[in-house]
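Trainee: Using only what follows, build the 3D model:
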Amino acid sequence: MNAHPRHLSIQDFTYPLPAERIASEPLPDRTASRLLVSRNGTLTDKHFRDLPHELPAGAMLVFNDTRVVRARLLARRPTGGQVELFCLEPVAPHRSLELALQQTGQCTWRCLVGNGRRWKEGPVLLEFETADGQQATLWAERQAQEAGTALIDFRWEPASLPFAEVLRAGGHLPLPPYLGRLDTPTDAVRYQTVYAAAEGAVAAPTAGLHFTPELLTELQQQGFSTGHVTLHVGAGTFQPVKAEHMADHPMHTEPILVSAALLRQLLAHRPRPVLAVGTTSLRTLESLYWLGVGLLRATEVDATQEVGELRMTQWQPYDMAEAAASISAEMALEALLQHLAATGTDTLQASTRLLIAPGYTFRLVDGLITNFHQPESTLLLLVAALMGPEWRTLYNHALTEGYRFLSYGDSSLLLPGTIIDNSSIS
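Mentor: So this is what the prediction gives:
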């Protein structure tokens, strides 16, 4: 563990990103995107369809199977003015995302509100048609304003509709704000991964947008194992770091779900390399280690059990580094499996605020597939933690060679010098 990342200045993690280099639309073919391979410091220009030939032998790829919900609601005031409501997280009657999406009749969510200055009081209205042709109406009323967000009471007719169906039928995909446009029918397909399963994200795990069913089949045929975790990506992924130093930047909380089967798969796979598909998969995997450490050291307050859920803070890995020195990844995974057995469940439900920045020591992940991220972002900090100062060489090469950036942009395969080729391990 190096110097504490609390002291990092975000201004040290910037680069010039011309607007024309931000991809505004997806390519017609998902696998046609370019792939910049960084292997032990050597850069190679490929295409994403070449991925199976570039992976380390015996690698396991871990995907985030969250599905983006249509969380952007465009309602109207009685006078006709538009108000945008961006649903962030459920508040009542359920805080559990799964239960909140199944809620019927009414609910309360924390939302971002756009164009809300003239929305003084009373409800705003959204009329829409359900998938089976029913006419439906949603009313939204602002309850309270809190730190840039608002608590919004929703009610709707027909009241028998679950809120998930209200969003599906009446909402829009929350595209990244830097795209500056509403979603299109193309986005409805392309801003989801082909393996998306668990509804709940308000942003796509964009590293996975390059995969097709055919490419996934090819990976399996070539002997690469795959696994899935769930991290419901929050709007905080778009939040710029405004603080001068990271100590003053609060990380957002995101729910994660990981099956006991995936934990056992990770245990059986070690010590062969594990590659995260996207920063969200990486943060989930690394969170597993620290949640296991918290269970093994139950006196630590940063990983507390509450109604079966484990939580961790953004600084836990750095504050517990010395205490965790003797705890292997295998020990942490075993502790999580024992926790699931003791609580009688086969799915770990937890939340994480993990911030991965230079100074972080990786415990479960050996490499990363990821897009090119915004300057001065926590995602760029994560890349810098994995690659060290080489991240600048990587990004300079991508800029010089015409790579497309951000959510709909090109991809990279990052294999730092610490990765081991375990082709001889069976």
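Trainee: From now on I want contacts and neighbour counts done on CA atoms only, so please keep to that.
Mentor: OK.
Trainee: Could you pull out the helices in the chain for me?
Mentor: Ranges of helices within the chain are 51-54, 97-102, 163-170, 185-190, 213-221, 260-269, 279-296, 316-319, 329-343, 378-387, 390-400, based on DSSP state H.
Trainee: residues of stretch 110-121 that come out buried?
Mentor: R110, C111, L112, V113, W119 (16 or more other Cα atoms under 10 Å).
Trainee: swap that for stretch 223-234, please
Mentor: Neighbour-count burial for stretch 223-234, counted by 16+ other Cα under 10 Å, picks out F224, S225, T226, G227, H228, V229, T230, L231, H232, V233, G234.
Trainee: to compare against the first, here's another:
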Amino acid sequence: MKVDLFDFELPRERIAEHPANPRDAARMLDLSADGMHDRIVRELPDILRPGDLLISNDTRVIPARLFGKRGDAKVEVTLHKQEGLGTWVAFAKPAKKLRIGETFKVNDEFEAEVLDKKDGGEVTLKFNRSGADLIAALEKYGVMPLPPYIRRETGGDDQDKSDYQTIFAQKDGAVAAPTAGLHFTPELLANLDARGVNRRTITLHVGAGTFLPVKVDDTEDHKMHAEWGSISKEIADLINETRANGGRVVAVGTTSLRLLESAAREDGVVEPFEAETDIFITPGYKFRAVDMLLTNFHLPRSTLFMLVSAFAGFDRMKAAYNHAIENEYRFYSYGDCSLLECASKIDART
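Mentor: Purely as a prediction, here's the structure:
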């Protein structure tokens, strides 16, 4: 499909700079029924049914943005994919300042050797720390890798360290937040439990590639960055049992949805999964594992807007985004969200 089909105009003032407070007070455009309804996130338990299964991403964002030098030249890097023990692929700015075999130095005790350079400003860095020591150094010297449309002078501030982390965050590895999870609070989770909605988490370590623009003219020419994910046998079995009993699988965010679809067979059965996925979902894709999706409002021409257009229907999502813009919904990572039902479910009723 032509990428231009997924373009739209978004006024700058519609981009959220900070999350709603409390988080579950964010607005939620409900397209889970045969219409469009303006709600707020804390109404979610009223919409879901006992026996539904809510699947969230428990990845934890690491402070993956580093400011350092190569000699006297200032360089900024954002880690986005772990390649091995202490080795990460990163986006460097300006990448031309880094050369293979030289050292990117944060300070006298934290540095990395440049192992390789790739297209698009990517470099491979081998740090002088690994494992828990590397995470500790990132926590000390790094900043939260906020997307470029959130305006901060030097990356995330102290508040962003908590704001840009979901309530589900447990497993270090993401360099971008699974932002639909930012809307949940302990009170909302308690109300979902009281409603009889089951909850489980899976892991997809979100990469910075999620913010990269689609630079090709046709979706068939776009290459997705791979991300590592894991679904246990226990959770796969519960997903299959839920659907067999008539319950719905509700994915919290496109990251959860992409991992679930990566693990699903053609017949819809979800299998245990522990691997990388580079699944790219565009209109025409037949969804196998997910019935509903809670997701934020995404960038024009992005792979995520293509995904939601595939999930809920292209015309339906165009109308929803027009409604959201006209009614002053807040967009992107810190913004409001939509609750979508798979188009095939809606079409089956009409």
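Trainee: re earlier: now render the buried residues of stretch 223-234 of the first structure as JSON lines, adding distance to G409 of the first structure.
Mentor: Listed next are these as JSON lines, based on distance: Cα to Cα, whole Å:
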{"residue": "F224", "distance to G409 of the first structure": "25"}
{"residue": "S225", "distance to G409 of the first structure": "26"}
{"residue": "T226", "distance to G409 of the first structure": "24"}
{"residue": "G227", "distance to G409 of the first structure": "24"}
{"residue": "H228", "distance to G409 of the first structure": "23"}
{"residue": "V229", "distance to G409 of the first structure": "23"}
{"residue": "T230", "distance to G409 of the first structure": "23"}
{"residue": "L231", "distance to G409 of the first structure": "21"}
{"residue": "H232", "distance to G409 of the first structure": "21"}
{"residue": "V233", "distance to G409 of the first structure": "18"}
{"residue": "G234", "distance to G409 of the first structure": "20"}
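Trainee: what residues are up against E84 of the first structure?
Mentor: Going by Cα atoms under 8 Å, 6 or more residues apart in numbering, E84 of the first structure touches R72, L73, L74, A75, L112, V113, G114, N115, G116.
Trainee: I'd like the distance between the alignment partner in the second structure of it and D108 of the second structure.
Mentor: Aligned by TM-score structural alignment, E84 of the first structure pairs with E76 of the second structure. Distance, E76 of the second structure to D108 of the second structure, using Cα to Cα, to the nearest Å: 17 Å.
Trainee: Now the two most distant members of the buried residues of stretch 223-234 of the first structure.
Mentor: F224 and G234 (29.6 Å; Cα to Cα).
Trainee: could you list every residue that touches the equivalent of G58 of the first structure over in the second structure?
Mentor: With TM-score structural alignment as the criterion, G58 of the first structure lines up with G51 in the second structure. Residues in contact with G51 of the second structure (Cα under 8 Å, 6+ apart) are G196, V197, N198, T242, G246, G247, R248.
Trainee: Quick one: map the third one onto the first structure.
Mentor: Residue pairing (TM-score structural alignment): N198 of the second structure is matched to S225 of the first structure.
Trainee: Could you find the closest non-adjacent residue to its match?
Mentor: Spatially, and ignoring its direct neighbours in sequence, S225 of the first structure is nearest to M60 (4.7 Å; Cα to Cα, 6 or more residues apart in numbering).
Trainee: isn't the one you found right up against G227?
Mentor: Yes. Counting by Cα atoms under 8 Å, G227 is a contact partner of M60 of the first structure at 7.5 Å.
Trainee: that older thread, so the match of N198 of the second structure sits against A57, correct?
Mentor: No. Distance between S225 of the first structure and A57: 10.7 Å, which falls outside the contact criterion (Cα under 8 Å).
Trainee: re the thing from before, wait, which of the helices of the first structure is closest to F13 of the first structure?
Mentor: helix 378-387 (7.1 Å).
Trainee: Who are the packing partners of that closest one?
Mentor: With contacts defined as 3 or more Cα pairs under 8 Å, 6 or more residues apart in numbering; DSSP states H and E, helix 378-387 of the first structure has these neighbours: helix 390-400.
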